[in-house]
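Peer 1: only geometry, no sequence info:
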């Protein structure tokens, strides 16, 4: 199906209209659904924002060019959708009165119902352009015609880049089709220092006409001693999802934390021995800690659980398998991939799965299935150079094991002082699912296995 077919106005005889994920510009080919603004059965108007999607570069609010009643949402929150794939379907037979009106918006390379925008889409396809289009409002039309001082409405990625670098897009000469400002225009202005948000000069060095701020407010004139300003930024995308989950955990889970210092010398030696014995199947400390955690959950199944709401009742659910989540810091924020059925994997298999999921997390290619289904989380915050923490339980799980950095410290071994590799383990747990005895027993078992990894052989 061609872009022209997908984005053209359907016949009045066709009651259902499907809107496809548009070209988000800058070479992006997919986006993740962050939040739906509508549900099946809702009535939407022309150009009403229906979904927030997150690309590798920004979170974008996507308006629907059709008006009517929502009949289908093509993807749940967390789903990665390819450009050109179905996004939402509406039935126009029950549309609101404004349904007959043509949409006036253009979001980064997609057209809506009228013939002018359809022709623009055909021109973009013919010229293989990847640039974003201006919004087809009066202000946008003025900008496209070159009117002095007209506001430039451009892609969120370019707009944010300009704001962060202090570039005033109102005086830039865009190199895209019809004068649209692209990323390279902002970067060029930053490199030359010719155009700044204080409106001193244009891109070619000429004096800029004074205009009222349109896209964002101009920054004040800089001085030799700039005064820090308060900045406000809404939480969206990954950060919003993390914030909501952590806040819910704090609201619903009465957590407690217990911790212990342990001698991890033998654990480090075990890792080195395994690496030397099987260099083609590398096993790291995280894999060994994961193996220990799974064994501990076998002994203390109370912690492989969650509390669910059943109406006004609370139900304790004890899980039959271990979904071992582990915290991974990426350029997009903190994510928790899950190793499903971790109790069925060998140490080498667990190490390989941890490595695979870590690579996917850093590449931003984790699927929703790989981010859900966790029953217990392992958090190695020692990689940040800290010794201890009281982390928040990953809702709806019942507990989280934290591991601090491993450092050389004085330690008493067989009555004599020695330098050993010491770390701190902490367990944060939902006090509704167990008491301190169970939590302490779990943590002590983990600590004993860290200090004597060969003890695991007794349970394998």
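Peer 2: Received, thanks. Everything numeric in this text was worked out from a predicted model, so none of it was measured.
Peer 1: from here on, just use CA atoms for contacts and neighbour counts.
Peer 2: Fine.
Peer 1: look up how far residue 445 lies from the most centrally placed residue in the chain.
Peer 2: In the chain, the residue lying closest to the centroid (Cα atoms, centre = their mean) is residue 238, at 3.2 Å. Distance, residue 238 to residue 445, using Cα to Cα, to the nearest Å: 35 Å.
Peer 1: what do you get for residue 265?
Peer 2: Using Cα to Cα, residue 265 is found at 17 Å from residue 445.
Peer 1: repeat that for residue 240.
Peer 2: In this view, residue 240 and residue 445 are 36 Å apart by Cα to Cα.
Peer 1: tell me which of these two has more neighbours.
Peer 2: Applying other Cα atoms under 10 Å to residue 240 and residue 445 shows that residue 445 carries more neighbours, namely 18 against 14.
Peer 1: hold the first one in mind and look at this next one:
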């Protein structure tokens, strides 16, 4: 008889606590191999395909697409062992499936390593009665153990018409019900074996909102007391909870939620200040054109302005290491960091992300440019790994691509500084004593005033501006 094992959402790295199910890659009844991706999830940092550490038959899936699950919540159950014994009439025909070993070759927090992956095969649904039943039972047990008091099991009706305990698996379903004061015991689930789904809760919420509000005795139906709260504005009834404002609601979760949390924390904890300067970037642009027009090794790879600015930043941080640091609040110490892990802001369809170029201080312009290009493409396709989005020590923010000249960026906590770069545009400029049209850029530095004073920040920014105006200055530090 197969043994039903439960696979829980693992810690995907960097202390992530939750993930949203984007797309299931397997269905109940599939035969999965060890380390086969079974679900695609979106964490606060990236899109990740989660491999299953067990091989066998999928007996249950927990959570609908779009549901948010905490780390440690069940993802699916797998019947591991002799699959043939659970497949009626399988023999050597198309419905047969070989037994899978149960160890994982992919390192996941909480799971071991083992055999290499093999291909999955589908088993005929009629042969899955035993594993599926076991999986549903496991789901009910897990939900009963993890749900809040009064929500572990609710009364519902299964496919056979018999009422009994129904598992509420998704934490999102429970949370949604709590937010709208719904009693899950009063809902009949439409999922497998009466499972209450998110759609069931949302349907109940809509029904409650559409229900007429009874007027108090002696109150005319035309008075505000007889109208829904949304019809009379935000004013709540005396002694009651404040009415929620009416409008489109967009959940702060995934990448957007992570950005919101980090920016809010930065504003709360970091006493930041900003200084800025205009710089003549004409010579820098000419130097870039000369680099891209020259032949020789690496001539096929174009040098970007961002790569040049990144190399200038690493040279400036070598001179002003105070800005490549962080503050240990508990120890009341400034920690100066030996390596420069340079983050750069990248706007994607999923929101703002900050990929990190590791050990940027040891790279030349071509190496930095190639890594920026690779990370940018991964950001656009949503394939950045969590480790590629964390651990930055300094951030370069090129908001000039949005057609703006200046900004006061928020520091990427827990870093100590961020350099902002505006658009490079032709402007009147006094050059060698005469008025001329030059290509001008505004540079701004936002810094943590705990790690340095204005003199250090001004020195850093002035050095960056000097390198922009006279790229030969950078040759001294190469």
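Peer 2: Thanks, I have it. All values reported here derive from a predicted model rather than from experimental measurement.
Peer 1: what does the residue nearest to the centre of the first structure align to in the second structure?
Peer 2: Under the alignment (TM-score structural alignment), residue 238 of the first structure pairs with residue 255 of the second structure.
Peer 1: so its match: helix, strand or coil?
Peer 2: Following DSSP: H, G, I helix; E, B strand; the rest coil, residue 255 of the second structure is assigned to helix.
Peer 1: might one say that it is in contact with residue 47?
Peer 2: No: Residue 255 of the second structure is beyond contact range of residue 47, at 9.7 Å (criterion: Cα atoms under 8 Å).
Peer 1: quick one, helices of the first structure?
Peer 2: Taking DSSP state H to define them, one finds helices in the first structure at 3-7, 115-127, 138-144, 156-165, 183-192, 237-252, 265-277, 285-299, 347-363, 436-451.
Peer 1: minimum distance to residue 386 of the first structure: which of these has it?
Peer 2: The stretch from the helices of the first structure with the least distance to residue 386 of the first structure (Cα to Cα) is helix 285-299; that distance is 16.1 Å.
Peer 1: how about the contacts made by residue 41 of the second structure?
Peer 2: Contact analysis of residue 41 of the second structure by Cα atoms under 8 Å, 6 or more residues apart in numbering lists 19, 20, 21, 22, 23, 47, 48, 49, 50.
Peer 1: mind running it again at 6 Å?
Peer 2: Counting by Cα atoms under 6 Å, 6 or more residues apart in numbering, residue 41 of the second structure makes contact with 20, 21, 22, 47, 48.
Peer 1: which of those residues sits closest to residue 419 of the second structure?
Peer 2: residue 47 (27.8 Å).
Peer 1: picking that back up, what distance do you get for the match of residue 238 of the first structure to residue 390 of the second structure?
Peer 2: Distance from residue 255 of the second structure to residue 390 of the second structure, by Cα to Cα: 13 Å.
Peer 1: do the same with residue 461 of the second structure
Peer 2: Residue 461 of the second structure sits 25 Å away from residue 390 of the second structure, going by Cα to Cα.
Peer 1: try residue 317 of the second structure
Peer 2: Distance from residue 317 of the second structure to residue 390 of the second structure, by Cα to Cα: 19 Å.
Peer 1: those two: which is more packed in?
Peer 2: Taking neighbours as other Cα under 10 Å, residue 317 of the second structure and residue 390 compare with residue 317 leading, 19 against 15.
Peer 1: now which residue in the first structure aligns to the more buried one?
Peer 2: Structural alignment places residue 317 of the second structure opposite residue 297 in the first structure (criterion: TM-score structural alignment).
Peer 1: distance of its match relative to residue 139 of the first structure?
Peer 2: For residue 297 of the first structure, the distance to residue 139 of the first structure - Cα to Cα - is 62 Å.
Peer 1: quick revisit: please identify the most buried of the helices of the first structure.
Peer 2: Comparing the helices of the first structure by mean neighbour count (mean count of other Cα atoms under 10 Å), helix 285-299 ranks first with a mean of 21.
Peer 1: contacts for that one, please.
Peer 2: When contacts are defined by Cα under 6 Å, 6+ apart, helix 285-299 of the first structure is touched by residues residue 351.
Peer 1: chain center to that helix: distance?
Peer 2: Centre-to-centre, helix 285-299 of the first structure and its host chain are 27 Å apart (Cα atoms, centre = their mean, to the nearest Å).
Peer 1: superposed on the second structure, where does that helix end up, distance-wise?
Peer 2: Helix 285-299 of the first structure: mean distance to aligned residues in the second structure after superposition is 0.4 Å, counting by mean Cα distance after the TM-score superposition for the first structure.
Peer 1: can you tell me the distance between the two ends of stretch 320-332 of the second structure?
Peer 2: Its start and end residues considered, stretch 320-332 of the second structure measures 21 Å (Cα to Cα).
Peer 1: any idea what residue 466 of the second structure aligns with in the first structure?
Peer 2: Aligned counterpart of residue 466 of the second structure in the first structure: residue 448 (TM-score structural alignment).
Peer 1: for residue 265 of the first structure, see how far away that match is.
Peer 2: 12 Å.
Peer 1: what does residue 360 of the first structure give?
Peer 2: 31 Å.
Peer 1: now do the strands in the stretch 351-478 of the second structure.
Peer 2: Using DSSP state E, counting those that start in this stretch, the strands of the stretch 351-478 of the second structure run over 351-353, 356-357, 394-398, 417-421, 425-431, 434-448.
Peer 1: would you list these in TSV and tack on distance to residue 62 of the second structure and mean neighbour count?
Peer 2: Shown next, in TSV, are the strands of the stretch 351-478 of the second structure (distance: least, Cα to Cα, whole Å; neighbours: other Cα atoms under 10 Å):
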stretch	distance to residue 62 of the second structure	mean neighbour count
strand 351-353	27	18
strand 356-357	34	26
strand 394-398	39	24
strand 417-421	42	26
strand 425-431	54	14
strand 434-448	44	20
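Peer 1: no further questions, thank you.
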